[in-house]
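Student: below are the sequence and a predicted model; questions follow.
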Amino acid sequence: MRTQVVIIGSGPSGLLLGQLLTNAGIDNVILDRVGKDYILGRVRAGVLEEGMVGMLDRAGAGGRMHREGLPHEGFSLAFDGRDHRIDLFGLTGKRVMVYGQTELTHDLMDRREASGGVSVYETANVTPHDFDGDKPYVTHEKDGVTHRIDCDFIAGCDGYHGVSRKSVPQSALQTFERVYPFGWLGILADVPPVNHELIYANHPRGFALCSMRSQTRSRYYIQCALDEKIENWPDDRFYDELRRRLPAEHAGNMIVGPSFEKSIAPLRSFVAEPMRFGALFLVGDAAHIVPPTGAKGLNLAASDVHYLFDGLRAYYGEKSSAGIDAYSDRALKRVWRAVRFSWSMTTLMHRFPDTGEFGQKIQEAELDYLVGSQAASTALAENYVGLPY
């Protein structure tokens, strides 16, 4: 079998890239080691920058998002028992869209099926070959049979633990990493959100985030130790701790209910450079991870797709390799800006083991400056809504 682009990974970035390529008449095949139900069962981010909203529209998969998604024009920073709203639209003229990654993935899968795109699920031992030469190809095993797909390019959209980055010689990679000394304990519950916009809370007991997936489904997080056990956090204990970290007005308004998903996620910042190795391109989590504090992970994957698609379209349509040659540099420039913002938000909002009294005072002064200075609020807002591609 031959195609122009093999995409490894059927998460949002792989599906988005595949749909844009299909719309442009560029042949592509998507491979994934797991099944559709498993992919759709993963609970992930849900705050979309305007750039990603535009990319979904461009792919022809944004209709349901516009009908059911929640446009947000601001969010709250809560500290010292007070609530301070950051007016995203007033400061930048832009909004974010709250729309769950599961729904977004479902929309992209439906669009791919409707447009006749080829996706192979539950295939084993997916392996890229000869991507540093003239004839790259990918092998995979389906139902005990090994298949080979010859191609021009390979897009590694298979996440941090995927095969794409692991296939690159370690001598060709430079990695940068920071592991944070805490995690997020999160729950999903079918209860109305405590506020119509997100609340990021800095409290002596630790960080808290009140988010949502819809008007009837809430996503809540609290900072916790890395060695915490989920079984030690029944719902009642979780809600009690969350209330302690919120201003009284929000704590009093909270409606509680049984959670149907509960997890503890470690936080890290990770970047691998470069993001291109001959015919192999790393996209999204395969190349970079950010802590979720700044809502950038899924959005960074979309900007990678933007740069790679533009490069591939120019290669096939204009016979120019300038775009694919510039892919890594263009993507990494935006990646590092988002890594900086995510690190900054994480440092600002969490209590570190070594924060101490001085560090706590610095956090409080920084928060006070952010909400009291229009220039500082604007800088925060423009990073939150997403820097331009």
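Tutor: Arrived safely, thanks for sending.
Student: for the rest of this, base every contact and every neighbour count on C-alpha atoms.
Tutor: Will do.
Student: quick check, I264 in contact with G186.
Tutor: Yes: contact criterion CA atoms under 8 Å: I264 and G186 qualify, at 6.3 Å.
Student: quick check: neighbours shared by those two?
Tutor: Among the neighbours of I264, none is also in contact with G186 (CA atoms under 8 Å, 6 or more residues apart in numbering).
Student: which element follows the one helix or strand D236 maps to toward the C-terminus?
Tutor: If you go by DSSP states H and E, D236 is part of helix 235-244. Heading C-terminal from helix 235-244, the first helix or strand you meet, by DSSP H and E, is helix 248-253.
Student: what packs against that next one?
Tutor: In terms of contacts (3 or more CA pairs under 8 Å, 6 or more residues apart in numbering; DSSP states H and E), helix 248-253 is packed against helix 235-244.
Student: pasting the second one now:
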Amino acid sequence: MRVKVAIIGSGPSGLLLGQLLATAGIDTVIIDRASREHILGRVRAGVLEEGTVNLMKQAGVGARMEAEGLPHDGFSLAFDGRDHRIDLFGLTGGKRVMVYGQTELTRDLIEQRESDGRPTIYEACNVAPQGFDSARPFLTYDKDGVTHRIDCDFIAGCDGFHGASRKAVPEKAIRTFEKVYPFGWLGILADVPPVSEELVYANHPQGFALCSMRSQTRSRYYIQCALDEKVDDWSDARFWDELRRRLPTHHAEAMITGPSFEKSIAPLRSFVAEPMRFGRLFLVGDAAHIVPPTGAKGLNLAASDVHYLFTALLEHYQGRSNAGIDAYSAKALGRVWKAVRFSWWMTTMLHRFPEAGDFDQKIQEAELDYLTHSRAAETVLAENYVGLSY
């Protein structure tokens, strides 16, 4: 097989890049080590920046998102037993976010690709990008006991933190930066109405909590927990009690509870790999960077990488210029580091750190007090939350 662009990874970034390239007549193949069912079963983020929403529309797969997604004009910061609303729409001159589950976004992209008859190879073993430091890159993989080869012009590594793409880069050619946080998020999904029409981010002496949603009838809730906690130790009743403890009274009393159908603990980390281009191999999304979910930036950063890479490849094939390809890494990383900073700041402001002393706690309280009494500070938060421009 030969294609112009071989994409490793059939998550949102790989699928979105493939769909955008398809609209421009640039042929692709997508290859993934996981099954289709596994990919559609993963529970991930659900807050989309306007840039991500617009890319979905540009790719021709935004109809269900527009019909079922929940536009949000703000969110609440809860501390000291009260809410303080951040007016995203008013502070940013009319920008908002969209609540639409990553699983649903992925489903829309997969179904469109299948409808268009474009190739995706699932359950591929030993995927290996090769020759990307030359003019003739290619992929090899094993499936059903047979080794296959795909020749291409470019390889897009959209295969996540543990994927083959970054591992294929010589160690001396890449530099990584990492911060591991001393806690995790215990999260549940339950078919109950959200406690609030907008997201609630809570800072409490017992730890952080987040009230989110996937729809008007499905809620996604999180609480900060120790890294050594076990999911099996958390019954639904224990989770609901702890969540209510961390929320202002009016939210706790209004909360409707019910059985969860998904429960997991996710560790938090910040990670960046530089550069994001190696000859004809490009790293995209989680293959190059991870952020704690506090700032709702993971999926949206992957989308901005896709924007930069799609624009660069379009320029290469239609404009006969490599300027965009040469600038891809610098452009993507410029936005990545700003989002890493924002996610780190949100995390440090809202969580209780086990090593923090009295001084650290007073600084956190002063930060929250200043933020909620300064329009300038609120504007900085809102501008970053809705997403910086590409």
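Tutor: Arrived safely, thanks for sending. This one's a predicted model, so the numbers in the text were calculated from it and none came from an experiment.
Student: just to revisit the earlier point, contacts for the helix holding D236 of the first structure next, please.
Tutor: Against helix 235-244 of the first structure from outside (CA under 8 Å, 6+ apart): A208, Y221, I222, H250, A251, G252, V256, P258, S259.
Student: please apply the same query to stretch 304-319 of the second structure.
Tutor: Contacts for stretch 304-319 of the second structure (CA under 8 Å, 6+ apart): 13, 16-17, 20-21, 24, 51-52, 55, 284-285, 321-325, 328, 331-332, 390.
Student: just the buried members of the residues you listed?
Tutor: 13, 16-17, 20-21, 51-52, 55, 284-285, 324-325, 328, 331-332 (16 or more other CA atoms under 10 Å).
Student: strands - which of those residues land there?
Tutor: Judged by DSSP state E, those include no members of strands.
Student: of all the residues you listed, which comes closest to D108 of the second structure?
Tutor: L16 (10.0 Å; CA to CA).
Student: leaving out sequence neighbours, find the closest residue to that closest one.
Tutor: L109 (6.8 Å; CA to CA, 6 or more residues apart in numbering).
Student: and the aligned residue in the first structure for R335 of the second structure, how many neighbours?
Tutor: Using TM-score structural alignment, the partner of R335 of the second structure in the first structure is R334. By other CA atoms under 10 Å, 18 other residues sit near R334 of the first structure.
Student: the residue lying closest to L281 of the second structure once chain neighbours are set aside: what secondary structure?
Tutor: The shortest distance from L281 of the second structure to any non-neighbouring residue, by CA to CA, 6+ apart, is to I155 (4.8 Å). Under DSSP: H, G, I helix; E, B strand; the rest coil, I155 of the second structure falls in the strand class.
Student: list the contacts of I155 of the second structure.
Tutor: Applying CA under 8 Å, 6+ apart, the residues contacting I155 of the second structure are V5, A6, I7, I8, P129, F132, P137, F138, R280, L281, F282.
Student: now L348 of the first structure
Tutor: So L348 of the first structure contacts Q363, E366, L367 (CA under 8 Å, 6+ apart).
Student: and these, which of them are buried?
Tutor: Q363, L367.
Student: can you tell me which of the contacts of L348 of the first structure is closest to S214 of the first structure?
Tutor: L367 (28.4 Å).
Student: which residue is the nearest non-sequential neighbour of R148 of the first structure?
Tutor: Leaving out its chain neighbours, R148 of the first structure is closest to T139 (CA to CA, 6+ apart), at 4.5 Å.
Student: again, but for A59 of the first structure
Tutor: Counting by CA to CA, 6+ apart, the residue nearest A59 of the first structure is L20, at 5.3 Å.
Student: again, but for A24 of the first structure
Tutor: R313 is the one closest to A24 of the first structure (CA to CA, 6+ apart), at 7.4 Å.
Student: which secondary structure element is home to the one you found?
Tutor: Here R313 of the first structure is assigned to helix 297-318, by DSSP H and E.
Student: on that earlier part again, surely the residue nearest to R148 of the first structure meets V126?
Tutor: Yes: with contact defined as CA under 8 Å, T139 of the first structure reaches V126; the gap is 5.7 Å.
Student: inside strands: which ones of the contacts of L348 of the first structure?
Tutor: Short answer: these have none in strands (DSSP E).
Student: ok, the contacts of L348 of the first structure in the second structure: which stay?
Tutor: Mapped onto the second structure and checked by both residues aligned by TM-score structural alignment, their matches' CA atoms under 8 Å, the contacts of L348 of the first structure keep the contacts Q363, E366, L367.
Student: OK, contacts around the last one?
Tutor: Read it as L367 of the first structure. So L367 of the first structure contacts F79, L348 (CA under 8 Å, 6+ apart).
Student: please repeat the previous calculation with a cut-off of 10 Å.
Tutor: L77, A78, F79, D80, H84, N202, L348, M349, K361, A376, S377 (CA atoms under 10 Å, 6 or more residues apart in numbering).
Student: now those residues as CSV including distance to T92 of the first structure and secondary structure?
Tutor: Below are the contacts of L367 of the first structure laid out as CSV (distance: CA to CA, whole Å; DSSP: H, G, I helix; E, B strand; the rest coil):
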residue, distance to T92 of the first structure, secondary structure
L77, 17, strand
A78, 21, strand
F79, 23, strand
D80, 26, coil
H84, 17, strand
N202, 24, coil
L348, 22, helix
M349, 22, helix
K361, 29, helix
A376, 12, helix
S377, 10, helix
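Student: in PyMOL, how would I select the buried members of those?
Tutor: Command for PyMOL, covering only those of these found buried under the criterion 16+ other CA under 10 Å:
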select buried, resi 77+78+79+84+202+348+349+377
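Student: between the contacts of L367 of the first structure, which is closest to P169 of the first structure?
Tutor: Nearest to P169 of the first structure among the contacts of L367 of the first structure, with distances taken as CA to CA, is L348, at 36.4 Å.
Student: could you report the distance from the residue nearest to A59 of the first structure to W184 of the first structure?
Tutor: 34 Å (CA to CA, to the nearest Å).
Student: rewinding a little: name the residue in T139 and V126 of the first structure with the higher neighbour count.
Tutor: More crowded of T139 of the first structure and V126, by other CA under 10 Å: V126, with 22 against 15.
Student: D134 of the first structure reaches L280, doesn't it?
Tutor: No: counting by CA atoms under 10 Å, D134 of the first structure stays clear of L280, with 11.7 Å between them.
Student: got the contact list for the spatially closest residue to V163 of the first structure that is not a sequence neighbour?
Tutor: Closest residue to V163 of the first structure apart from its sequence neighbours, by CA to CA, 6+ apart: T127 at 6.9 Å. Going by CA under 10 Å, 6+ apart, T127 of the first structure touches I8, Y137, V138, T139, H140, E141, R148, V163, S164, K166, S167.
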